[in-house]
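J.: my questions concern the predicted model and sequence given below.
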Amino acid sequence: MGRPIILLLALVFLAPAPTSRAASRLGEVSFANSGAPAAQAPFIRGLALLHNFEYADAAIAFREAQAADPGFAMAWWGEAMSYNHPVWMEQDADKARRALASFGPTPDVRLSKAGTEREKAYVHALETLYGAGDKKDRDLRYAEEMARLHERFPADVDATAFYALSLLGTAHEGRDFATYMRAAALLEEVFPTHPNHPGVLHYLIHCYDDPIHAPLGMRAARLYGPLAAGAPHALHMTSHIFIALGMWDEVIAANLAARGAGNDARRAKGLAPEPCGHSREWLVYGYLQERRLAEADAMIADSRRMAVIEIARPPGPAADRRWSELASYADMATRSAIDTGRPAEPLPAVIEPADNEPARFMLAYGEAMAAPADSARLRAAFERLGALRRHVWPAPK
């Protein structure tokens, strides 16, 4: 966005338009608003984190903005937005509704507190996202509201980016090219004028995240990692394009950088380095493709050690299973078994079915893929797969 446009928006909305620049290592965002001066820095930081899918840190930043200006509607909007993860089809509506209730008891009250017509449009769309109805219906109506917001404020790059993201959030039946290309078309319109906007680059990568369209995402992937090097997810996300094109050196480099950035952030909070995680799984896959088996084996062995420790703990909530050590180990060990023909080392502890059936299914799948044809080992693995499948993917009711 050029300086004259930023100044014009500032006059229209009676607020400064602070910008989070590359020095913050989150990309560049600018959002004219009615918040108090003390709320500007945390709000802009929260917005950049939100576009980078660093949701937990975004919520913290938006709460800092709330503390600086309790009547700043967009600070509460931001926290509620951090509980909606459209691409992953995840949403914590209860947390979002509690946050909104802290700002005002009803949608009308909350809307009346929004300082500008543009802010009212954002808050109104948010009320649709967390209003009545099931998630699928709310996602569809939210996308319709974001379309109206985008049409009303065509110069607002964040409205364009969030509208594109809302479209991706309507693909409940799985990725479909029509929806994803609609979103891409919106983002391509603003990409030339906003090449450093984290949402534009990030969501373009999601739009093109398949082997057919991956070449179209190369521009965004090359820009996004260096621009948002302070966001671990951004660094990892570039590898979604690289992996589709068989660029294994780049896949490895991106996920090493993502793990490094993630662990730097954890150390800054006084936390230990993360032993598992999505970027680690992709890193191991890159090593396997380059036949760097010693490096892959070392990471798998370390993850297995942590999985054994995890198994000994009481079962956690279902939300933890996707990113658990056991799930991470199962993913890496299975990919290794498929690529090398070497079965994973059996776990020495009982895996409780109620908490870990997806991981058990993955391990049985890897065993089946690595087993010799027409062998007792293969038949046993298929029996386990059949039994587990009924629990992991039950028949629709």
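T.: Received, thanks. Residues are numbered from 1 along each chain as shown.
J.: contacts, neighbours, all on C-alpha from now
T.: OK.
J.: so which residue is dead centre in this structure?
T.: Nearest to the mean C-alpha position of the chain, by CA atoms, centre = their mean, lies F53 at 4.5 Å.
J.: on the three-state scheme, that one is what?
T.: coil (DSSP: H, G, I helix; E, B strand; the rest coil).
J.: that one and K113: what is the separation?
T.: Applying CA to CA, to the nearest Å, the value for F53 to K113 is 27 Å.
J.: ok now the helix or strand harbouring V200, how far from the chain's centre?
T.: Using DSSP states H and E, V200 maps to helix 198-207. Centroid displacement of helix 198-207 relative to its chain, using CA atoms, centre = their mean, to the nearest Å, is 11 Å.
J.: give the buried residues for the helix or strand that comes right after that helix.
T.: Under the assignment DSSP H and E, the closest C-terminal helix or strand after helix 198-207 is helix 218-227. Across helix 218-227, burial judged by 16 or more other CA atoms under 10 Å covers 218, 220-221, 223-225, 227.
J.: distance between the ends of stretch 6-24?
T.: Start-to-end, stretch 6-24 (CA to CA) is 20 Å.
J.: what does that stretch contact?
T.: Residues from elsewhere that reach stretch 6-24 (CA atoms under 8 Å, 6 or more residues apart in numbering): 26-35, 40-41, 44-45, 48, 116, 227-228, 230.
J.: mind doing that once more with 6 Å?
T.: For stretch 6-24, the external contacting residues (CA atoms under 6 Å, 6 or more residues apart in numbering) are 27-34.
J.: which of the three states applies to N196?
T.: Recorded secondary structure, N196: coil (three-state DSSP).
J.: all the helices of the stretch 101-250 of the chain, in order from the start?
T.: With helices called from DSSP state H, counting those that start in this stretch, the stretch 101-250 of the chain shows them at 107-113, 117-129, 135-152, 157-168, 177-190, 198-207, 218-227, 232-244, 248-268.
J.: any chance you could list what contacts the first one?
T.: Looking back up the chat, that one is helix 107-113. With CA under 6 Å, 6+ apart as the criterion, helix 107-113 contacts 104, 120.
J.: try this one side by side with the last:
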Amino acid sequence: LELWERCVKLGLVETVFSIPFNTSSIVSLAQKHFQIGYLCLHSFQYDLARHAFDNAIRQNPNFIYSYLGKMMSYKHTLWSHIDIQSALLVYEQIEKLNLTLKEKDRDYLNTIYQWFAYPSNIRQGELNFMLSIQNMTLKYPQDNEIKVWYSLSLMNLGMNLNMAREILKKLLLVEPNHPGVLH
């Protein structure tokens, strides 16, 4: 097992990597479930990720990132599988919460929504996601999670694989145990 997989089994998720999302007001158990879900998401364990995100939502129904993670679990980025209807149901749940989101949280929501916004043209949604996450890398240059998702979107589209590889190589130097960087 990789270090991060052993830590998840032991419940030591924070040992693996820090998630830069602003979670200061989040119930710690919700945060732990979110972290487990996020690690499962990066290791292609989409059903387990969804289960962990659901647990985080039960602990804190206003934890926006748990919903975003759940939405992302319906897009198997490298495997060309997408469940648009389920993801849009999660999006509707977020909208019903009527939360006041910070700008970055709204940017994440709008970016992830792009994947699912074009049911009749999945490729267009993938392209729009890539362009939106690329813009986020410029707007939030210190956010490594955004860089990971940008590189994965490039791989998903089969575009500029050298750039995707270079991004991940640089991130590997600062976050060697991050499962998303290890793709």
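T.: Great, that's in hand. Model, not experiment: these values are computed from the prediction.
J.: looking at the helices of the stretch 101-250 of structure 1, which is closest to R3 of structure 1?
T.: Nearest of these to R3 of structure 1, taken as CA to CA: helix 157-168 at 14.2 Å.
J.: which strands or helices does the closest one pack on?
T.: Here helix 157-168 of structure 1 touches helix 135-152, going by 3 or more CA pairs under 6 Å, 6 or more residues apart in numbering; DSSP states H and E.
J.: what does the helix it packs on correspond to over in structure 2?
T.: Using TM-score structural alignment, helix 135-152 of structure 1 lines up with residues 122-139 of structure 2.
J.: average gap between the matching stretch and structure 1?
T.: With mean CA distance after the TM-score superposition for structure 1, stretch 122-139 of structure 2 departs from structure 1 by a mean of 0.7 Å once superposed.
J.: buried ones in that stretch?
T.: Within stretch 122-139 of structure 2, the residues that qualify as buried are 122, 124-137, counting by 16+ other CA under 10 Å.
J.: same thing with stretch 287-304 of structure 1?
T.: Neighbour counts using 16+ other CA under 10 Å place 287-289, 296-297, 299-301, 303-304 of stretch 287-304 of structure 1 among the buried residues.
J.: quick one: which of those is nearest G199 of structure 1?
T.: When the buried residues of stretch 287-304 of structure 1 are ranked by distance to G199 of structure 1 (CA to CA), Y287 comes first, at 29.5 Å.
J.: contact partners for that closest one?
T.: By CA under 6 Å, 6+ apart, the neighbours of Y287 of structure 1 are A296.
J.: any idea what it aligns with in structure 2?
T.: Aligned partner of Y287 of structure 1 by TM-score structural alignment: none.
J.: against A327 of structure 1, how distant is Y287 of structure 1?
T.: Counting by CA to CA, the gap from Y287 of structure 1 to A327 of structure 1 is 19 Å.
J.: repeat for D134 of structure 1
T.: Between D134 of structure 1 and A327 of structure 1 the distance, using CA to CA, works out to 29 Å.
J.: compare neighbour counts for the two and give me the winner.
T.: Using other CA atoms under 10 Å as the criterion, D134 of structure 1 and A327 rank with A327 on top: 24 against 9.
J.: that one and E357 touch, don't they?
T.: No - between A327 of structure 1 and E357 there is no contact under CA atoms under 6 Å: 9.6 Å.
J.: which of the residues in stretch 80-91 of structure 1 are buried?
T.: Buried residues in stretch 80-91 of structure 1 (16+ other CA under 10 Å): 80-87, 89, 91.
J.: mind putting these in a markdown table, distance to G104 of structure 1 and secondary structure included?
T.: Below are the buried residues of stretch 80-91 of structure 1 laid out as a markdown table (distance: CA to CA, whole Å; DSSP: H, G, I helix; E, B strand; the rest coil):
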| residue | distance to G104 of structure 1 | secondary structure |
| --- | --- | --- |
| A80 | 13 | helix |
| M81 | 16 | helix |
| S82 | 18 | coil |
| Y83 | 18 | coil |
| N84 | 20 | strand |
| H85 | 23 | strand |
| P86 | 25 | helix |
| V87 | 28 | helix |
| M89 | 27 | coil |
| Q91 | 21 | strand |
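J.: could those residues be laid out in TSV, adding distance to T160 of structure 1?
T.: TSV is the format used below for the buried residues of stretch 80-91 of structure 1 (distance: CA to CA, whole Å):
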residue	distance to T160 of structure 1
A80	19
M81	16
S82	18
Y83	20
N84	17
H85	17
P86	15
V87	16
M89	20
Q91	21
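J.: closest one of those to A155 of structure 1?
T.: For the buried residues of stretch 80-91 of structure 1, the minimum distance to A155 of structure 1 (CA to CA) is 21.3 Å, reached by M81.
J.: which residue in structure 2 lines up with that closest one?
T.: Aligned partner of M81 of structure 1 by TM-score structural alignment: M72.
J.: what residues in structure 1 pair up with stretch 37-49 of structure 2?
T.: Counting by TM-score structural alignment, stretch 37-49 of structure 2 pairs with residues 46-58 of structure 1.
J.: the matching stretch: how far from the chain's middle?
T.: Here stretch 46-58 of structure 1 is found 9 Å from its chain centre; the criterion is CA atoms, centre = their mean.
J.: that stretch: which residues count as buried?
T.: 46-55, 57-58.
J.: quote the end-to-end distance of it.
T.: End to end - CA to CA - stretch 46-58 of structure 1 spans 4 Å.
J.: counterpart of N60 of structure 2 in structure 1?
T.: That one, N60 of structure 2, aligns with D69 by TM-score structural alignment.
J.: same check, this time on L89 of structure 2
T.: Structural alignment (TM-score structural alignment) places L89 of structure 2 against R98 in structure 1.
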